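Novice: structure for the following, please:
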Amino acid sequence: MAKKADRYFEVNPWKIVETHFDPAYAKVAESIFALGNEYMGVRGYFDEGGTTKSLTGSYFNGIYERENLGSGGYKGVVNDTEFMVNAVNWLAVKVIADGETLDLAKCKIEDYRRSLDLKTGLLKREFIWVTGKNVRIRLRFERLLAMEHTTEAVQKITAESVDFDGELQINLESDFGMIHQMHQKNYWDVQEKKAESTYTYIAAKTIHTDIYLFSGSVVCGESNGKVLEAAGYVEEKKAGVTYQVSLKPGKQAVFIKKTWNGMEDMPDWREQLSHVSYESILAENEEWWSEVWKKSDIEIYGDEENQQGIRYCIFQMMQTYHGAKAGNNIGAKGLTGEAYNGNAFWDTETYCLPFFLFNNRKAAKNLLLFRYQTLGEAKKRAEALDCKGAFYPIATISGRECCNLWQHASLQLQASTGVAYGIWIYEKVTKDREFIEQYGAEMLVEISRMLATRGDWSADGTKYGYYCVMGPDEFQMMVNHNCYTNFMGKFTFVYTLRVLNEHEGLAEKFHVTKEEQEDWKKKAEAMLLPYDENRQIFEQHDGFFKLPHVDVDAIPMEEFPLYHHWSYDRIYRNDMIKQPDVLMFMLLFNHAFTKEQLLANYEFYEPKCIHESSLSPSVHSILAAQLKKKKEAFDFFGFATRMDLDNYNRNTEEGLHTTSIAAAWMNIVYGFGGMRSDDEILAFSPTIPICWNGYRFRVETDNGTIIVNVKTDRVEMTLESDRECEVLVYGEKYILSSKRTEIAIPEEWR
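Specialist: Got it, this is the predicted structure:
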């Protein structure tokens, strides 16, 4: 693996800490220190702004804009794109001391420290500002987003004089004048605004999608027990208050801004905020996160770097999504940046869903409900591509296809088959028959109809498959018989037929005739899966074995990310792989393959993978652990958990790799824990990295929560329930209960 860590943050098991200010690393740090509560998210930009390079991003789930790209003149090519739009900056601040404005890029500072507490979600930044007159003011900026009441947030600023004696001015603003950096435009039309001495509000609508957002704030300031007077002001797209305070050595002033951000008018928002305080949100968040860590924490003994890494991943996963609202989805960057336009991709079902299935089933169900709610748009997309049924978009916010790159939007079927997989694994784990009957079956039927019209028969009429497609690899386009696409197509046909057979009346309900079912059955049976019998290797697509070879380890670090340094067509002209393709379906349906097949395919494809996708390292680590390649498994594991913390892909500044964060959880539970959920019984084959003293994780099941405690020589398993649960451990059946079960780790797994 050619990529290396770019270590910057202090290692701490429960915090992310920045010990100095480096302007060159500012945008990376903004992503790392991003806060979110599923509804709203803010990057870790400086409250006071300044001239430091920044992506000052404030985003809301469900608030998006649309741009017309002009007609391409071809049917099926997307002419409109939708994107999560940069919204109100409710944290905007100006700090002025004796006429000098605070700007970290220009001012002298001392004792800089910024920290993110993973137990509370409190982001704190503090430093001493040495003014041009060589006097010092200690400043502390704190911010919190409420995890329970997701429309609420609080900002706290403390200014303490060290040896400053003069006038300090603090402006607290809410600013709709934000420039969406991806498009270099402002997308807000302000509807109303007002600013008084104790409160401000401002409301605006997006100019194309007409989505409304209201931001109201209650403010207060005090110095040494005395309430400070403020003056309100409004500008074109701003509403704010300004405080003036005389600050003397040893004295301090504290300013608090409580904010309510909502997508509808709420007449009593000020009354609601009167019951909110910095302390109350902090306490509620501490309780909320305490429950998260009780249910979802992964403890690693003897490795603080990866302990920090996996906790950060779980923290950001829960910030991005925890099932607060049915129909929300997970963008590729969550609410942390504008790359990928805030769109959701096929990895929602294949990477994120397993995390929620075993940590938060309500969230898992709500993720799938997004696909049901947008089924109508998927059917329109299928029609545009000359197919029947439903063709789910490769990138979407509202359910419409948002990718204007035809080779992705029209050639990738994995969003649709990913939905089918998500329904299948959800049913397998939860046994939720009602979901299948009310939602899942209809989606499966429409996806199968698309698959039956998107594919075709070979010239001799004996084999069925998909022509001119792009698989998960994405470094190969317009290929025939991509093995992943064909494999998942076959699976979807078989599973849909099984659902129709097991649930009486569904075929009639969705007008699936016996002739249509027979057609799906024939196509599934005739599906072509390119495979070399002698080497036991699945060919990624027809002709892949004949492609020119590239030594991926010889590519200089300076050429990453490749999309920025290689011409677009160059990446398609060789056997280099962006992310797992064959190995991906061998993980999703792991029990269907022999150890010999897994080993042969891993050793063939792993050296070809450049890991240009953040989704890649976890899959390799999980399979390497299964194949007892312990060093490789551990190396890939560190890459996965610290992908963003150590800026492996040199693009963390664009936002966090949210779905790879979920994959990092899989990396431990499915990797070292050896859990497999694709067969009839939940199975485990734990192993332990040589540098660890042990690790512990939990998974939620129908019968209770299983606690898996892996030590150097044994596995201890307990079921938090008064019921029992049957599992496989190293291939042997065990009945778990509230009484601890101890199992020695076999020599071959040590």
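
Novice: going forward, measure contacts between C-alpha atoms and count neighbours the same way
Specialist: Noted.

Novice: any idea how far residue 547 is from the residue lying closest to residue 576 once chain neighbours are set aside?
Specialist: The shortest distance from residue 576 to any non-neighbouring residue, by CA to CA, 6 or more residues apart in numbering, is to residue 608 (5.1 Å). Distance of residue 608 to residue 547, computed by CA to CA, to the nearest Å: 12 Å.

Novice: who touches both of the two?
Specialist: Common neighbours of residue 608 and residue 547, using CA atoms under 8 Å, 6 or more residues apart in numbering, are residue 575.

Novice: just give the nearest non-adjacent residue to the residue sitting furthest away from the middle of the chain, would you?
Specialist: Relative to the centre of the chain, the most outlying C-alpha is that of residue 165, 47.0 Å out, by CA atoms, centre = their mean. Nearest residue to residue 165, sequence neighbours excluded (CA to CA, 6+ apart): residue 248, at 4.5 Å.

Novice: I'd say the residue nearest to residue 576 and residue 575 touch.
Specialist: Yes. Using CA atoms under 8 Å, residue 608 is in contact with residue 575, at 6.7 Å.

Novice: now for the two: what residues contact both?
Specialist: Joint contacts of residue 608 and residue 575 (CA under 8 Å, 6+ apart) are residue 550.

Novice: and for comparison, fold this next one:
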Amino acid sequence: MNQDYITPDKWSIIEEGFDPENVESSESLFSLGNGAMGQRANFEEDYSGRTFQGSYIAGVYYPDKTRVGWWKNGYPEYFAKVLNAPNWIGIQVFINGTPLDLNTCKKISHFRRELNMKEGWYNREFAVILPNGIELAVNVTRFLSMDLDEVGAIKYKLTCLNASAEIKFVPYLDSGIKNQDSNWDDKFWNTTKIVSEGHRAFIEAHTMKTNFATCTFMESYMELNGNKLDAKPSEITGQDRVGLAYQQQVQKGDTLTLIKFGGYTVSRNHPPSKLVQVAKRNLQEATELGVERLLERQKSAWAKIWERSDITIEGDVKAQQGIRFNIYQLNQTYLGKDSRLNIGPKGFTGEKYGGSTYWDTEAYCIPFYMSTKNQQVARNLLEYRYNHLEKAIENAQKLGFSNGAALYPMVTMNGEECHNEWEITFQEIHRNGAMAFAMFNYYRYTGDYTYIAEMGLEVLIAIARFWYQRASFSTPKNKYVILGVTGPNEYENNVNNNWYTNYIAQWCINYTLEQLQKVKDGHPEDYDRVIGKTKLTAVETDQWEEVAKKMYFPYSEEHSVFLQQDGFLDKELVPAADLPKTHRPINQKWSWDRILRSPYIKQADTLQGFYFFEDHFTQKELERHFDFYEPFTVHESSLSPCVHSIQAAKLDRMEQAYDFYLRTSRLDLDDYNNEVNEGLHITSMAGTWMSIVEGFGGMRVSDDKLSFTPRIPEQWDSYSFKVDFRNRILKVTVTREDVSFDLEGADEMSIRVQGNRVVLKGRNTVKL
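Specialist: Predicted coordinates:
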């Protein structure tokens, strides 16, 4: 554990006391979002210490030209930067002409901040002595409205404690913004118009290259001791910046408050010529409601989200805080309203990784959204990939594939591959399998086959064509092999016959063949349309079947396990527990060459296959593979602990399962990987949800029914969760003594518990 300054609390993230070393980490941890925009928890007032400024608009990006020494054919032209957007939260504060800056104050006598996850707001309060001797108490509340999702609100309260003073507030907008991670130091934004009208101001700007037009807007007014003032601001305009200066003399003990509404309108959602008009409409609605009523609506919106998605844990505050933090951030990042959007690995909390989606969405996030929202949300995530099919085919063509073969991108904003690490972009092809698995998982859970018939079959055909062309026939082995890949374990590059890759390739082909027959039998019109469009023939499907039948899987007779890749046993197999602590994490302490030659596994690889396809293997086989691979796993990917927690729970190793759960749920809160300052690990947070529901709850879909094998860690008194299964909402509560099931609505539902059939009636509790 690397940090321990967050106060344990069931519903809030709390930091008490000011430490400049924690500022950038806290900017990540206290981030806000509402699905349409988000921001790091930067201070509103000026701060001259180390800070990572970050505001983000969903779906707005910049194609930063790839920077490499040696260009290779097929290399992505650009890396999609999640853009740091114009800043609307800024408020300069001057007391008798002295700026308020926590980095230059003579003394900070009190500092506390809270992210209230239950109600969706962020508060910061502090007391300071300025260099000019004035003592201040400051209390700031900020939130991004879930109702008016283009609007955020700030209530900035300041009290002079020891003297009367002249206070100057300068709320401002700033579009002179750069990304920290720019490849070429390009200018990403072009400011085209700056306007102020009374208490309002607007900056129109567009992104370079991608030409997303935006209007960043604000409106402000002041209150003295709760009474609204009729103070007229003066305009302060600079290059790419506009501020409105308010001045007020206050007496000792008076409280002066600045209310500020702000946000973005974007050409993704409105005609570019209407952006200012829509911004004014947003401001009108926000100011008419007022900050308090808007906050009440915020609390109601979050209450509805928690009603469906909350997980309760009794007896373990840190575990409770961890899971709620994960659920909260997932809902801040993606609400499923817009099928053009997806779930970025950093969400609205940082710039690292770029792109709006990885294979994380299909492998980890879809189960969370299927179970905690209506099924249309998960379907939107699948439609996102269908809408990018043509681009996926283009991606494959650039690498020399033909006949409609598709390679889905490792990282993308618009369907084009935009990841600029060769060994991942071109070798981590297993992501294609995650696209197919997500379809299988969606149908298994929702029972909705229409997606596969209407859209999914086309995707499956394109993926199967890719696997057929990517496999090579090995004469010595008399098998098909897949060479030169990187599996989920990114600490092995350019290996041959990664077991997980080969296995999911074989499964994809077989699954596609099954769906072809199923669509032909049950949806003949869709079948004829798809066959006509793809020009698929029986000769081609026979060729696929041959590859699937003869797929090679490396295996060790000595250890009775599938080998992660052909050369795994050639490594010096020293368990990770034998590494000196000073060598961890190895990705920060070792050279890449040393990592690649080591046996150390970044995240579940072979075990990822055992997680996806657990029905294909016996409990004994899982145990053998878990015991062989977990000791070499260093869990330096955020996606690793959750899979291992689920599997440890299945093996009834509850202490180990609990340790992995705590690590995945508090990965960012406790900063296990020493990198939270760069942003949060949003997509792995869905894996945290799975580690409780699928791990401890043992929830599976079997024979079209929900099945449970509940277990409970000894550190907990009880836990509960809800799932929406085929439009029926089921609450599961597990205690040390029993498990109970509550079914909402009037319908009956049949489930299995520990293998036994149980019939649930609506509005009745069944306790076992």
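
Novice: where does the TM-score land?
Specialist: Here the TM-score for the pair of chains, by TM-score structural alignment, normalised by the length of structure 1, is 0.96; 741 aligned residues with a CA RMSD of 1.7 Å.

Novice: quick one, which of residue 608 and residue 547 of structure 1 is more surrounded?
Specialist: residue 608 (21 against 12; other CA atoms under 10 Å).

Novice: what's the separation between the alignment partner in structure 2 of the more buried one and residue 489 of structure 2?
Specialist: Residue 608 of structure 1 maps onto residue 632 in structure 2, with residues paired by TM-score structural alignment. Remark: distance between residue 632 of structure 2 and residue 489 of structure 2 (CA to CA) = 11 Å.

Novice: cool, and residue 4 of structure 2?
Specialist: Taken as CA to CA, the span from residue 4 of structure 2 to residue 489 of structure 2 is 29 Å.

Novice: of these two, who's got more company?
Specialist: Between residue 4 of structure 2 and residue 489, counted using other CA under 10 Å, residue 489 has the larger neighbour count: 24 against 10.

Novice: and residue 15 of structure 2, that's in a strand?
Specialist: Yes. Applying DSSP: H, G, I helix; E, B strand; the rest coil, one finds residue 15 of structure 2 inside a strand.

Novice: give me the distance between it and residue 321 of structure 2.
Specialist: Distance from residue 15 of structure 2 to residue 321 of structure 2, by CA to CA: 13 Å.

Novice: kindly report the same for residue 692 of structure 2.
Specialist: Distance, residue 692 of structure 2 to residue 321 of structure 2, by CA to CA: 14 Å.

Novice: neighbour-wise, which of those two wins?
Specialist: Taking other CA under 10 Å, residue 692 of structure 2 and residue 321 do not tie; residue 692 has more neighbours (28 against 23).

Novice: double-check that that one belongs to a helix.
Specialist: Yes. Applying three-state DSSP, one finds residue 692 of structure 2 inside a helix.

Novice: any figure for the gap between the equivalent of it over in structure 1 and residue 680 of structure 1?
Specialist: Aligned counterpart of residue 692 of structure 2 in structure 1: residue 668 (TM-score structural alignment). Noted for residue 668 of structure 1: a distance of 21 Å to residue 680 of structure 1, by CA to CA.

Novice: try residue 90 of structure 1
Specialist: Residue 90 of structure 1 is 50 Å from residue 680 of structure 1, where distance means CA to CA.

Novice: between these two, which is the more surrounded one?
Specialist: Per other CA under 10 Å, whichever of residue 90 of structure 1 and residue 680 has more neighbours is residue 90, with 29 against 11.

Novice: now do the same contact list for the equivalent of that one over in structure 2.
Specialist: In structure 2, the residue equivalent to residue 90 of structure 1 is residue 88, according to TM-score structural alignment. Residue 88 of structure 2 makes contacts with 172-174, 216-218, 262-263, as judged by CA under 8 Å, 6+ apart.

Novice: show me what contacts the nearest residue to residue 424 of structure 2 once chain neighbours are set aside?
Specialist: The spatial neighbour of residue 424 of structure 2 that comes closest, neighbours along the chain excluded (CA to CA, 6+ apart), is residue 486 at 6.6 Å. Residue 486 of structure 2 sits next to 423-424, 427-429, 492-495, 498 when contact means CA under 8 Å, 6+ apart.

Novice: drop anything exposed from those.
Specialist: Among the contacts of residue 486 of structure 2, those classed as buried by 16 or more other CA atoms under 10 Å are 424, 427-429, 492-495, 498.

Novice: could you find the counterpart of residue 248 of structure 2 in structure 1?
Specialist: Per TM-score structural alignment, residue 248 of structure 2 is aligned with residue 245.

Novice: in the helix or strand hosting that match, which residues are buried?
Specialist: Assigned by DSSP states H and E, residue 245 of structure 1 belongs to strand 238-247. Of all the residues in strand 238-247 of structure 1, those buried under the rule 16+ other CA under 10 Å are 238-245, 247.

Novice: and which of the residues you listed is nearest residue 530 of structure 1?
Specialist: Nearest to residue 530 of structure 1 among the buried residues of strand 238-247 of structure 1: residue 238, at 60.1 Å, using CA to CA.

Novice: rewinding a little: isn't the match of residue 608 of structure 1 up against residue 599?
Specialist: Yes. Using CA under 8 Å, residue 632 of structure 2 is in contact with residue 599, at 6.3 Å.
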